[in-house]
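>>> Following is a predicted model, sequence given first.
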Amino acid sequence: MNSTNFKTADLNLFRVFVTLLEEKNATRAGERLGLSQSAVSHALRRLREMVGDDLFVRGQTGLRPTPRAMEIADTARTALKLLETAVLAQRFDPRVDQHAFTVAAGTYISYVLGPLIAERVMAVAPNVQVHFRSLYAGMTEDLDTGRLDMVIGCFEAVPGRFTHTRLFDESGVWVVRVGHPAVAGGIDLEALARLPRLGVTGGNDDPDRTSAGHIGLRRVTSWGERYALGDDARQPFSVQDSFSALSMISRSDMICILPRRLAETAAGRGKVVMIEPPAPPPPTPFGAVMRASDGADSPNGWLLDVCREAAEGL
């Protein structure tokens, strides 16, 4: 594309382009945009001429973006969202406005942070709803398209079209059940190192890719291996989350790493004994991810402030 072509470009063509990326079908894209299939095809032909690339090829599952289309996809999405935000000049008033948020977060986040978020929302925003759902494959694409407002978790990689706000840090601690014979006479780390271990996998650790094929959020699914306690320990069982691990630990002689806040609650109820790791690593950061185009005055900007305030209460 040369500068002359772009100066005379119809920016609506990029709305068609982004919708085709998401729908992978010209008919469905037209339905979303209020255009006929022929109008979508015409717009795509004009965009192909402007860019100098086919942009999409037909595949078994619908239209498949070319490498060039994938190169410009993130920029096109972000630019359209920024234009929408600028034109609408949306300012959210939680005291009177109605809004429903959808937040993807792990069970532990909902347990630790959810009550503090609910307390604040119910106190100042009577018409607001916040719906938590589990982390899932495809959440990056839902965040892109607005079907999801925020993802809260621990991430190894966050694409540049999103923002990441650190909310709180968490560390781990070893736990065994109350009455475990290995701690009856005091804490012996060498003896504990020989105990069978319960692993916590955290679920699928594959990168979350969008349907357009580019990398999405990549989250940390397990950080317990950083807490050394001997080498080559036997791990006869693993579970998908810390709450399942807590239940299994309370009825077995295994040892396990749990998030500190959960372990402290369980220890306070007489369920487990906490054992500090001999060489603890740095705490693990947890944060909120949103679209970079969500401004401070938008509903999502307000929700982020609520999450920050809630995290300060941990």
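That came through fine. Residues are numbered from 1 along each chain as shown.
>>> For the rest of this, base every contact and every neighbour count on C-alpha atoms.
Noted.
>>> where do the helices sit along the stretch 101-250 of the chain?
107-112, 114-124, 139-145, 189-193, 242-249 (DSSP state H, counting those that start in this stretch).
>>> Would you mind giving these as CSV with mean neighbour count and distance to F162 added?
Shown next, in CSV, are the helices of the stretch 101-250 of the chain (neighbours: other CA atoms under 10 Å; distance: least, CA to CA, whole Å):
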stretch, mean neighbour count, distance to F162
helix 107-112, 16, 20
helix 114-124, 15, 22
helix 139-145, 21, 9
helix 189-193, 15, 41
helix 242-249, 18, 28
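>>> A further structure is provided below for comparison with the first:
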Amino acid sequence: MDLRRFDLNLLLVFDVMMAERNVTRAGERLALSQPAVSHALNKLRSLLGDDLFERSEGIMKPTPRALEIAGPVREALMQLQVTLDDTAFDPFDAKNTFNIAFHNYASTVLATPLARRLRDRAPQVRLHISSNDGHDLFKRLGDGAYDILIGPTGEVPPGFESVTLLMDSHCGLARHDHPLFDREITRESLSELPVIAIGSLKEQETGIFPVLIEAGIDINTMMTVPHLFAAINVLRDTDMVTYVLQRVQKSHTETYANLDGLRAFALPMDQEPVPCRMVWHKHMTNQSAHRWMRDQIAECFREVM
């Protein structure tokens, strides 16, 4: 292939398609019409001699050839972006868009101070906050769907950088007059209680639940909700309990609307502190706009956490 005649814009379209798997959404991210995205894909298909994407179950599913080249293309584009980046980044005049995946409790606490910072320091910068739902997070971070991932993540894979924003641990939460508080809280007494789980099934598989089970506490999950807001009234009106990070209960009662109607309890077991990390692709470490946004997030954490 003669790179002198190759339109590199086709690789940008391919990269966004790998992230979105949808022609319309890819066009929105690229500021292109749907026919323009389709035309670019057809040109790239002809050049590479492969269909690249095939419609399946409502999405554009990548072919084996597309999967083979996706990683190298993404890395090359990210490296090119960093190389050509203007290091004299001026946040007040910047028009960047950042896509950040937050753990649900962190997004609730940080959305307001972060919005205030952007209003005062970078009024034209756009921020899209997504839920950190535990599904293919590092893959989506690697393919550019997310710029930054924030939450109580586990081990960070090779190819990514991270900084620990804070350490936390879990506690239980129940209504203030729950019968649980009439006796000593033990592994056995907790095993008898119905649980309302917060977050995706993936989060439950990798969060506090495996630690509780290993300590001999049975988890009788009767309901699953996406965030703590949805659990508060259920906790007040039933004998269900849940498990949250201690900073939610100690520091953010006002944010979570009358959390004081509930009562926290210590877990009858030792537990390792949980790190809340900010994670990004290694190629974005020195990109000035990205670095600026990471600094704003870290400062917000120091202020409100």
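Done, it's in. All values derive from a computational prediction rather than experimental measurement.
>>> Would you mind reporting the TM-score between them?
A TM-score of 0.71 describes the superposed chains when it is computed by TM-score structural alignment, normalised by the length of the second structure; 288 aligned residues with a CA RMSD of 4.2 Å.
>>> among the helices of the stretch 101-250 of the first structure, which is nearest E49 of the first structure?
Of all the helices of the stretch 101-250 of the first structure, it is helix 139-145 that lies closest to E49 of the first structure, at 26.3 Å by CA to CA.
>>> Mean per-residue distance, that closest one versus the second structure.
When the second structure is overlaid, helix 139-145 of the first structure sits 6.4 Å from its aligned residues on average, using mean CA distance after the TM-score superposition for the first structure.
>>> now the counterpart of S293 of the first structure in the second structure, what's its secondary structure?
For S293 of the first structure, the aligned position in the second structure is occupied by H283, per TM-score structural alignment. Recorded secondary structure, H283 of the second structure: helix (DSSP: H, G, I helix; E, B strand; the rest coil).
>>> ok, so what distance separates H283 of the second structure from P158 of the second structure?
For H283 of the second structure, the distance to P158 of the second structure (CA to CA, to the nearest Å) stands at 12 Å.
>>> and the two? which has more neighbours close in?
H283 (20 against 8; other CA atoms under 10 Å).
>>> and stretch 48-66 of the first structure, how far from the chain's centre?
Distance, stretch centre to chain centre, for stretch 48-66 of the first structure: 29 Å (CA atoms, centre = their mean, to the nearest Å).
>>> Show the end-to-end separation of it, please.
Stretch 48-66 of the first structure: ends 11 Å apart by CA to CA.
>>> To I72 of the first structure, which of the helices of the stretch 101-250 of the first structure lies closest?
Per CA to CA, nearest to I72 of the first structure of the helices of the stretch 101-250 of the first structure: helix 139-145, 14.3 Å.
>>> elements contacting that closest one?
strand 284-291 (3 or more CA pairs under 8 Å, 6 or more residues apart in numbering; DSSP states H and E).
>>> can you do 6 Å?
Here helix 139-145 of the first structure touches no other helix or strand, going by 3 or more CA pairs under 6 Å, 6 or more residues apart in numbering; DSSP states H and E.
>>> In the first structure, where's the longest helix?
The single longest helix within the first structure, with elements called by DSSP state H, is helix 67-88.
>>> who touches that helix?
L55, S293 (CA atoms under 6 Å, 6 or more residues apart in numbering).
>>> now swap in stretch 208-226 of the second structure and tell me
By CA under 6 Å, 6+ apart, stretch 208-226 of the second structure touches R187, S191, P194, V195, I196, A197, I198, G199.
>>> For those residues, give me CSV that also has distance to R117 of the second structure.
Compiled in CSV, these are given as follows (distance: CA to CA, whole Å):
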residue, distance to R117 of the second structure
R187, 44
S191, 44
P194, 41
V195, 38
I196, 35
A197, 33
I198, 29
G199, 28
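>>> Let me know the closest of these to V125 of the second structure.
Distances from V125 of the second structure to the contacts of stretch 208-226 of the second structure, taken by CA to CA, are shortest for G199, at 29.1 Å.
>>> Which position in the first structure pairs with that closest one?
That one, G199 of the second structure, aligns with G202 by TM-score structural alignment.
>>> I'd like the distance between that match and F243 of the first structure.
Going from G202 of the first structure to F243 of the first structure by CA to CA gives 11 Å.
>>> can you check P196 of the first structure too?
P196 of the first structure is 18 Å from F243 of the first structure, by CA to CA.
>>> so what's D54 of the first structure up against?
R48 are the contacts of D54 of the first structure under CA under 6 Å, 6+ apart.
>>> quick one on the thing from earlier: among the contacts of stretch 208-226 of the second structure, which are in strands?
Among the contacts of stretch 208-226 of the second structure, the members falling in strands (DSSP state E) are P194, V195, I196, A197, I198.
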